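In: I'd like to go over a predicted model; first the sequence, then the structure.
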Amino acid sequence: MTSSTLAQQLREAKHVVVFTGAGASAESGIPTFRDALTGLWEHFDPAKLATSDAYRGDPALCWGWYEWRRQKVVRAQPNEAHRAIAEFAKRVPKLTLVTQNVDDLHERAGSQDVIHLHGSLHSPRCIDCGQAYTLPLTSDALPEDGSRIEPPQCSACGGYVRPGVVWFGEMLPEDAWSSGLAAAEKCDVFISIGTSGIVYPAAELPLRALGHGATVVHINPERFNISSREHFLQGQASVLMRGLLTEAFGDPLVTECFVE
């Protein structure tokens, strides 16, 4: 499928689903789990820090890891892909945005009602009683190479506060998952951005859309295997999404000028 063909389908679509993964935020400088880590974190497997057992075993290490990640997000800015998605929502009758990312870059770009399948770094809660933690998190600048940080404690039960993300071995939030599935089954066009579709159950969404007759398009800088019924646009999400917006609706984003 060419970008022109996809642009035509977007003009005609009644319901578009955009599904984003880590690659959509990587262009904003947010490290993915596959990126090489530095400093304190180079000695640890991120996947082994993202479990309930790891957190209970060493709360200061795991909280420090997630605060390091959250600070990366705080300093980052939405990229052109985030802004283009928000702009698409103004051009099509209905757009549902589903993300695997735990940052808030979509919201800061202007998207509303984002479905977060894997939770958010900005929604901590008690690991024992589940009560939301609403006090401000530390705003102190953290060392670039990371550090151990003692987590705050829950005001209700005294338990440690944990990041509001979905850890390995945990179920996805029921409401978010149900909403994502329903949107996938009802959309005309499903655009998957920055995710290779290997993490289940989230990876089921494009397959569910395909099974219900939607056009499924993957946007990624690196090609991976897809079925003969799916489509692939290879390149940076920021470039391709801005180009699609312009081609489909003839109204390019207003962006900052960059001096070469």
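Out: Great, that's in hand.

In: hey, let's count contacts and neighbours off CA atoms from now on
Out: OK.

In: List the contacts of the residue most central in space within the chain.
Out: Note on the chain: the residue nearest the mean C-alpha position is Asn101, at 2.1 Å, using Cα atoms, centre = their mean. Residues near Asn101 by Cα atoms under 8 Å, 6 or more residues apart in numbering: 20-22, 25, 116-120.

In: Please determine how far it is located from His118.
Out: Separation of Asn101 from His118 (Cα to Cα, to the nearest Å) stands at 7 Å.

In: swap in Leu205?
Out: Applying Cα to Cα, the value for Leu205 to His118 is 14 Å.

In: So for the longest helix seen in the chain, what gets flagged as buried?
Out: Taking DSSP state H as the criterion, the chain has its longest helix at helix 59-75. Across helix 59-75, burial judged by 16 or more other Cα atoms under 10 Å covers 59-73.

In: Show the buried residues in the contacts of Asn101.
Out: Among the contacts of Asn101, those buried by neighbour count (16+ other Cα under 10 Å) are 20-22, 25, 116-120.

In: Okay, strands next: where are they in the stretch 1-150 of the chain?
Out: Under the criterion DSSP state E, counting those that start in this stretch, the stretch 1-150 of the chain contains strands at 16-20, 95-99, 115-116, 119-126.

In: Can you work out which other helices and strands pack against the third one?
Out: Strand 115-116 makes packing contacts with strand 95-99, helix 174-186 when contacts are defined by 3 or more Cα pairs under 8 Å, 6 or more residues apart in numbering; DSSP states H and E.

In: next one: the second one
Out: On a contact count with 3+ Cα pairs under 8 Å, 6+ apart, strand 95-99 meets strand 16-20, strand 115-116.

In: cutoff 10 Å now
Out: When contacts are defined as 3 or more Cα pairs under 10 Å, 6 or more residues apart in numbering; DSSP states H and E, strand 95-99 sits against strand 16-20, helix 80-91, strand 115-116, helix 174-186, strand 189-193.

In: Give me the distance from the first one to the chain's centre.
Out: Relative to its parent chain, strand 16-20 has a centroid offset of 11 Å by Cα atoms, centre = their mean, to the nearest Å.

In: Now do it and helix 174-186, the angle between them.
Out: Relative orientation of strand 16-20 and helix 174-186, computed by axes from the mean of the first three to the mean of the last three Cα atoms, to 10 degrees: 130 degrees.

In: measure Ser179 to Val114 for me?
Out: Look at Ser179 and Val114: by Cα to Cα, they are 10 Å apart.

In: now Leu244
Out: Distance from Leu244 to Val114, by Cα to Cα: 21 Å.

In: Among those two, which residue is more densely surrounded?
Out: The neighbour comparison of Leu244 against Val114 (other Cα atoms under 10 Å) goes to Leu244, with 21 against 14.

In: Doesn't that one lie inside a helix?
Out: Yes. Assigned with DSSP: H, G, I helix; E, B strand; the rest coil, Leu244 falls within a helix.

In: How many residues are close by the closest residue in space to it that isn't next to it in sequence?
Out: Nearest non-adjacent residue to Leu244, counting by Cα to Cα, 6 or more residues apart in numbering: Ala7, 5.8 Å away. Residues lying near Ala7 (other Cα under 10 Å) number 18.

In: put this beside the first:
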Amino acid sequence: MKIVILTGAGVSAESGMGTFQDENGLWTQVNIEDVATPEAFARNPAKVHALYNARRSNCLKAEPNAAHFALAELQNSRHDVTLVTQNIDNLHERGGGTDVIHMHGELMKALCASCGAVWPAPEAMDKDDPCPSCGKPQTRPDIVWFGEIPYHMDRIERALSECDLFVAIGTSGAVYPAAGFVQMADAFGADTLELNLAPSDVQSAFAAHRYGPATEVVPQWVADMLGDPD
């Protein structure tokens, strides 16, 4: 079976990575326009770097959870699994996931805004850091900010057009284009399933649903897919 899985912040929340909807989380303390747009970086790169340095430090302290491990197990099974994530953390990889498609970029990578070079990010980045390729002080996090085009869309859309099952896990369904993947998969004839803590904004577009913490519902679903009675 060909499966496309989309994961969002809810997969990593139980590992200590905050979500946009956390009542007292990081994103309630800052304005998106001040830290997560190209314009914000142009206005105040030091402020943007400070935020992502804090997020990177948080990511390094976090550990993959049962949902990450279960999805890695599914990837290593007889099924053909394309794993797409909106998350910028590396918990899928640290949980054993392979060939993870990071459509919103990766926190642990740096990008030169001048020449486009990409390299492993240090834990703390600074606005004066030179690009190792061109030498210009144009280093930014390799993150897709609001107003920018997500990465790997051609590959994702091709996988959606060919899959038998599309599963969205831990995503609010509030951010496009990812929120539209269920309609795309459905239009190509795939079955659709939502695994989430609560119904998403696009829950009515899914054929089936399972609700609960990711560390519970994801391993249970994977066990069912692998034919494990436990």
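Out: Nice, thanks for sending it over. Remember, it's a predicted structure, so these values are computed and weren't measured experimentally.

In: Next, the angle from the longest helix of the first structure to strand 119-126.
Out: With the same axes, to 10 degrees defining the directions, helix 59-75 of the first structure sits at 140 degrees from strand 119-126.

In: Read off where helix 59-75 of the first structure ends up in the second structure.
Out: Under TM-score structural alignment, the match for helix 59-75 of the first structure in the second structure covers residues 45-61.

In: After superposing, tell me the mean distance of that stretch to the first structure.
Out: Here the mean offset of stretch 45-61 of the second structure against the first structure after fitting is 0.7 Å, by mean Cα distance after the TM-score superposition for the first structure.

In: got a list of contacts for that stretch?
Out: 12, 15-18, 26, 30, 34-42, 62, 88-91, 106-109, 121-128, 138-141, 143 (Cα atoms under 10 Å, 6 or more residues apart in numbering).

In: Can you find the partner of the residue nearest to the centre of the first structure in the second structure?
Out: Asn101 of the first structure maps onto Asn87 in the second structure, by TM-score structural alignment.

In: From Arg55 of the second structure, how far off is that match?
Out: For Asn87 of the second structure relative to Arg55 of the second structure (Cα to Cα), the value is 12 Å.

In: re earlier: tell me which of the strands of the stretch 1-150 of the first structure lies nearest to Ile191 of the first structure.
Out: strand 16-20 (4.9 Å; Cα to Cα).

In: Which part of the second structure matches the closest one?
Out: Mapped onto the second structure using TM-score structural alignment, strand 16-20 of the first structure spans residues 3-7.

In: mean deviation (superposed) between the matching stretch and the first structure, please.
Out: Mean deviation of stretch 3-7 of the second structure relative to the first structure after superposition (mean Cα distance after the TM-score superposition for the first structure): 0.9 Å.

In: so Asn24 of the second structure sits right up against Gly18, yeah?
Out: Yes. Contact criterion Cα atoms under 10 Å: Asn24 of the second structure and Gly18 qualify, at 9.3 Å.

In: These two: which is more packed in?
Out: Gly18 (20 against 11).

In: any idea how far the aligned partner of the more buried one in the first structure is from Arg91 of the first structure?
Out: Residue pairing (TM-score structural alignment): Gly18 of the second structure is matched to Pro31 of the first structure. To Arg91 of the first structure, Pro31 of the first structure is 31 Å away according to Cα to Cα.

In: show me what contacts the aligned residue in the first structure for Val144 of the second structure?
Out: Residue correspondence to the first structure (TM-score structural alignment): Val144 of the second structure is matched to Val166. Contact partners of Val166 of the first structure, counting by Cα under 10 Å, 6+ apart, are 50-52, 100, 102, 116-121, 172-173.

In: from these, which is closest to Pro201 of the first structure?
Out: Nearest to Pro201 of the first structure among the contacts of Val166 of the first structure is Leu172, at 8.3 Å by Cα to Cα.

In: Quick one: neighbours of the closest one, just the number.
Out: Residues contacting Leu172 of the first structure under the criterion other Cα under 10 Å number 19.

In: doesn't Ile115 make contact with it?
Out: No. Checked against Cα under 10 Å, the pair Leu172 of the first structure and Ile115 is beyond contact range at 11.4 Å.

In: hmm, back to that, ok, of the buried ones among the contacts of Asn101 of the first structure, which one's closest to Gly130 of the first structure?
Out: Gly119 (13.6 Å).

In: That closest one corresponds to which position in the second structure?
Out: So Gly119 of the first structure corresponds to Gly105, using TM-score structural alignment.

In: Next, the contact list for the closest residue to that match other than its chain neighbours, please.
Out: Distance criterion Cα to Cα, 6+ apart; nearest residue to Gly105 of the second structure, sequence neighbours excluded, is Ile143 at 4.3 Å. Neighbour list for Ile143 of the second structure: 36-37, 52, 88, 102-111, 150-151 [criterion: Cα under 10 Å, 6+ apart].

In: how far away is Ile143 of the second structure from Asn87 of the second structure?
Out: Ile143 of the second structure is 10 Å from Asn87 of the second structure, where distance means Cα to Cα.

In: for Ala110 of the second structure, same thing?
Out: Ala110 of the second structure sits 16 Å away from Asn87 of the second structure when distances are taken as Cα to Cα.

In: How about His209 of the second structure?
Out: Between His209 of the second structure and Asn87 of the second structure the computed distance is 21 Å (Cα to Cα).

In: Quick check: Leu195 of the second structure touching Val218?
Out: Yes. Taking contacts as Cα under 10 Å, Leu195 of the second structure lies within contact range of Val218: 7.1 Å.

In: Can you work out which residues contact both of those two?
Out: With Cα under 10 Å, 6+ apart as the test, Leu195 of the second structure and Val218 both reach 11, 169-170, 210-212.

In: What is the most widely separated pair among the residues you listed?
Out: By the measure Cα to Cα, Val11 and Arg210 form the most distant pair in those, at 13.9 Å.

In: Next, show the common contact partners of these two.
Out: Shared contacts of Val11 of the second structure and Arg210 (Cα under 10 Å, 6+ apart): 169, 195-197, 218.

In: Could you tell me which of those are located in helices?
Out: Residues of those located in helices (DSSP H): Val218.

In: Pick the one among the shared contacts of Val11 and Arg210 of the second structure closest to Ala67 of the second structure.
Out: Of all these, Ala67 of the second structure sits closest to Val218, with 5.4 Å by Cα to Cα.
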